[in-house]
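Engineer: missing the sequence, but the structure's below:
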């Protein structure tokens, strides 16, 4: 499916109406099917199935000076409520018409237009759809100025980002094999998902984690429950994980259980990281006020794009909250955006950017992202710093 919008925003109030400055002229949406390499699941269900194409929504922004940019949305109903259909509909019928005609430089204006067009519920409305547009906008703006995202922001602390390998498997033997596969690819650090089997005793969950620790005794190891626990079960699991030198237990409770996460942070022998709860910078502010957070997980799509993700990361740093980095099994466009974000801050654990482990990006052309020995090099070219073959994107469109 390929959709586009060239309708000018009636309420943008932008300088483009006077003819000054570079404006956004066209926003196109492509639904593409990407080849998958391995099975992958989270507590809510499957993310990828080997041999079954993984659907991603790509967005192309074209500015009046000819600059273009690309963004990506990753529909994973097992992780959040946005589907392929809702992302495409939101972009093509709501966000694209509202944003077309805005000045390319006005990233804050894009956020405000999106806020007006799709109102908030519990938190940011349609963040994955918004993230694809925001990242494409950043890419086009930086390319228009001939600089990379770090130069655009005036902020880049690191040239590389350490990544973790997702240890998959339902039993200790399969997990050990998965760790060995990751090590063969040069990865030194690992992440394991829990809550994959409803009702599984915490002792069995801990045994799976112990198998990963045994196979990788020197690794930084993160355990991610993806909201699968209750206050009691999460505390039992945390206590069982205590002797295993875990860097963090990530999102063990439902996103809106702020008091439960505060209590767990106080009682847990392992650090608690918060991910799905932090859709907007104001969510982080609430956690900080309630002393309910020690580690915040940065994630571009969850935060509706780079503009709000940068705000949230800066707020975390200013408040003394540690940062971890994660993604949504994106292809290379999303991977590049996340690498730029994480290179701008200091992370306390290797980033979970696992797209390369589970799918391929046939559209990626030179320059491409280099991942060596479990470490990704942050792209250095203009914009996102990667090439996108639009012909291949159109061939993949479904």
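Structural biologist: Happy to help now that I have it. Not measured: the values here are computed from a predicted model.

Engineer: C-alpha from now on. contacts and neighbour counts both.
Structural biologist: Noted.

Engineer: mind listing the helices for the stretch 101-250 of the chain?
Structural biologist: Assigned by DSSP state H, counting those that start in this stretch, the stretch 101-250 of the chain shows helices spanning 107-117, 127-145, 149-153, 172-184, 202-215, 231-241.

Engineer: Please identify the most buried of the ones you listed.
Structural biologist: Mean neighbour count (mean count of other Cα atoms under 10 Å) peaks for helix 127-145 among these, with a mean of 28.

Engineer: starting at the chain centroid, how far to that one?
Structural biologist: 14 Å (Cα atoms, centre = their mean, to the nearest Å).

Engineer: show me where the stretch 1-150 of the chain has strands.
Structural biologist: Secondary structure of the stretch 1-150 of the chain by DSSP state E, counting those that start in this stretch: the strands cover 2-5, 24-34, 40-42, 45-48, 54-63, 68-73.

Engineer: Which of the ones you listed sits closest to residue 167?
Structural biologist: strand 40-42 (9.7 Å; Cα to Cα).

Engineer: Run a quick neighbour tally on residue 256.
Structural biologist: When neighbours are defined as other Cα atoms under 10 Å, residue 256 has 14 of them.

Engineer: Can you classify the closest residue to it other than its chain neighbours by secondary structure?
Structural biologist: Spatial nearest neighbour of residue 256, chain neighbours left out: residue 277 (6.3 Å); criterion: Cα to Cα, 6 or more residues apart in numbering. Assigned with DSSP: H, G, I helix; E, B strand; the rest coil, residue 277 falls in the coil class.

Engineer: So residue 277 is in contact with residue 259, correct?
Structural biologist: No. Using Cα atoms under 8 Å, residue 277 is not in contact with residue 259; the gap is 11.9 Å.

Engineer: ok, these two, which is more surrounded?
Structural biologist: For the pair residue 277 and residue 259, the greater number of neighbours falls to residue 277 (22 against 14), based on other Cα under 10 Å.

Engineer: Contact partners for the more buried one?
Structural biologist: 251, 254, 255, 256, 283 (Cα atoms under 8 Å, 6 or more residues apart in numbering).

Engineer: Likewise for residue 136?
Structural biologist: Applying Cα under 8 Å, 6+ apart, we find residue 136 in contact with 59, 60, 61, 68, 69, 70, 71, 72.

Engineer: ok, it to residue 60 distance?
Structural biologist: 6 Å (Cα to Cα, to the nearest Å).

Engineer: Against that first model, consider the following:
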């Protein structure tokens, strides 16, 4: 799914969304679908490994109940959380999971937007355009070069003023000494939090940066299992934890993980900026019930194509779900975009 414009991170500059799409039909005719875009470098998983896992597990699961299949797939969450999430959430949708149930009222869920421009003039124009579109939280990617990142951040802060809050995202791009230099030199103006500046496995670095940072820290790539949430709390490595459906392995597991964050006294953030309409819709439904800040499930705004016959609505900075909303796949679009398909009956 080509992006409208390149999406830069310190891991890679993404130009398209390569996602695994799983469609499940139950014996009584109910249909559900789930997805997972595996960004190699963000996770230990690979796209080919995700495809192979889904194909193998789908073949082995014909004839199982939904509960049996979900239990079998979740046992592989530690190694294949993205692929597991695509399969589990498809079954959960087919079972009309209550968090996805169509609402009787209009639901609005706030989103953030990334600032991608590099030059000062373009940054100023992009910030003004995003604020005019209703966004009240903007995301700033750092983790490249400390001096250049600080300069660009200062431009954005100057243009934003008090009109929005900023989330910084390092995407594991800094060495520990670079992250420490960055937080010591940056201005905290308008910054809500600073996300994952160092490598996911470097918990010592996370603790060191959290101790000196003038703004709240958030972990993302370091968090895959429930035990990682416990570890972050024990080490006091962050004040915020960001979750994604593709890391938790399904809707029920995601809700459990969100509750676990709160039990530890930490704040929770939700959202995958590299997901299609499917993942964004599911995370928006979860956020409506469990999240009180801007969601990061904005991938559907990045892609040229939309996968739903009844597309997700964006208005004034929010995803808007009208009463009774239930998405339907646009199969001609799915067929046109598909690179590889297989099915099991």
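Structural biologist: Now that the structure is in, tell me what you want to look at. In this text the structure is predicted, and so the values were computed from the model without any measurement.

Engineer: Superposed, how do the two chains score by TM?
Structural biologist: Superposed pair, TM-score by TM-score structural alignment, normalised by the length of structure 2: 0.89. Supporting alignment: 338 aligned residues with a Cα RMSD of 2.5 Å.

Engineer: For the contacts of residue 277 of structure 1, pick the one with the most neighbours.
Structural biologist: Result: residue 251 is most packed of the contacts of residue 277 of structure 1 (other Cα under 10 Å), 24 neighbours.

Engineer: So it sits against residue 271, correct?
Structural biologist: No. If you go by Cα under 8 Å, residue 251 of structure 1 and residue 271 don't touch, sitting 10.8 Å apart.

Engineer: follow-up on the earlier one: and the residue nearest to residue 256 of structure 1? What does it align with in structure 2?
Structural biologist: Under the alignment (TM-score structural alignment), residue 277 of structure 1 pairs with residue 222 in structure 2.

Engineer: repeat for residue 163 of structure 1
Structural biologist: By TM-score structural alignment, residue 163 of structure 1 lines up with residue 111.

Engineer: Is its match in contact with residue 134, as I believe?
Structural biologist: No. Applying Cα under 8 Å, one finds residue 111 of structure 2 not in contact with residue 134, separated by 9.2 Å.

Engineer: who has more neighbours, the two?
Structural biologist: Neighbour totals were compared for residue 111 of structure 2 and residue 134, and residue 111 leads with 23 against 18 (other Cα under 10 Å).

Engineer: OK, contacts around that one?
Structural biologist: Residue 111 of structure 2 makes contact with 135, 137, 294, 295, 296, 297, 298, 317, 318, 319, according to Cα under 8 Å, 6+ apart.

Engineer: Over to residue 75 of structure 2?
Structural biologist: No contacts exist for residue 75 of structure 2 under Cα under 8 Å, 6+ apart.

Engineer: Make CSV out of the contacts of residue 136 of structure 1 and add distance to residue 124 of structure 1 and neighbour count.
Structural biologist: Output for the contacts of residue 136 of structure 1, formatted as CSV (distance: Cα to Cα, whole Å; neighbours: other Cα atoms under 10 Å):
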residue, distance to residue 124 of structure 1, neighbour count
59, 19, 28
60, 22, 23
61, 22, 30
68, 26, 23
69, 23, 25
70, 22, 30
71, 18, 29
72, 17, 31
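
Engineer: quick one: which two of these are the most distant?
Structural biologist: Pairwise distances across the contacts of residue 136 of structure 1 peak at 14.0 Å for 68 and 72 (criterion: Cα to Cα).

Engineer: Spatially central residue for structure 1, please.
Structural biologist: The residue lying closest to the centre of structure 1 (Cα atoms, centre = their mean) is residue 327, at 2.9 Å.

Engineer: Show me what it aligns to in structure 2.
Structural biologist: In structure 2, residue 327 of structure 1 lines up with residue 272, judged by TM-score structural alignment.

Engineer: Where does the residue lying closest to that match once chain neighbours are set aside sit: helix, strand or coil?
Structural biologist: Excluding its sequence neighbours, the residue lying closest to residue 272 of structure 2 (Cα to Cα, 6+ apart) is residue 297, at 4.7 Å. Following three-state DSSP, the label given to residue 297 of structure 2 is coil.

Engineer: residues in contact with residue 297 of structure 2?
Structural biologist: By Cα under 8 Å, 6+ apart, the neighbours of residue 297 of structure 2 are 111, 270, 271, 272, 273, 274, 275, 279, 280, 283, 284.

Engineer: correct me, but the match of residue 327 of structure 1 touches residue 280?
Structural biologist: Yes. Look at residue 272 of structure 2 against residue 280 with Cα under 8 Å: they come within range, at 7.3 Å.

Engineer: now for residue 5 of structure 2: what does it line up with in structure 1?
Structural biologist: Under TM-score structural alignment, residue 5 of structure 2 pairs with residue 38 in structure 1.

Engineer: Can you report how many residues lie near that match?
Structural biologist: Residue 38 of structure 1: 14 surrounding residues under other Cα under 10 Å.

Engineer: And residue 248 of structure 2, what's its match in structure 1?
Structural biologist: Mapped onto structure 1 by TM-score structural alignment, residue 248 of structure 2 lines up with residue 303.

Engineer: What's the separation between that match and residue 280 of structure 1?
Structural biologist: Residue 303 of structure 1 sits 6 Å away from residue 280 of structure 1, going by Cα to Cα.

Engineer: Looking at those two, which is more packed in?
Structural biologist: residue 303 (26 against 19).

Engineer: What residues in structure 1 pair up with stretch 25-38 of structure 2?
Structural biologist: So stretch 25-38 of structure 2 sits over residues 62-75 in structure 1, by TM-score structural alignment.
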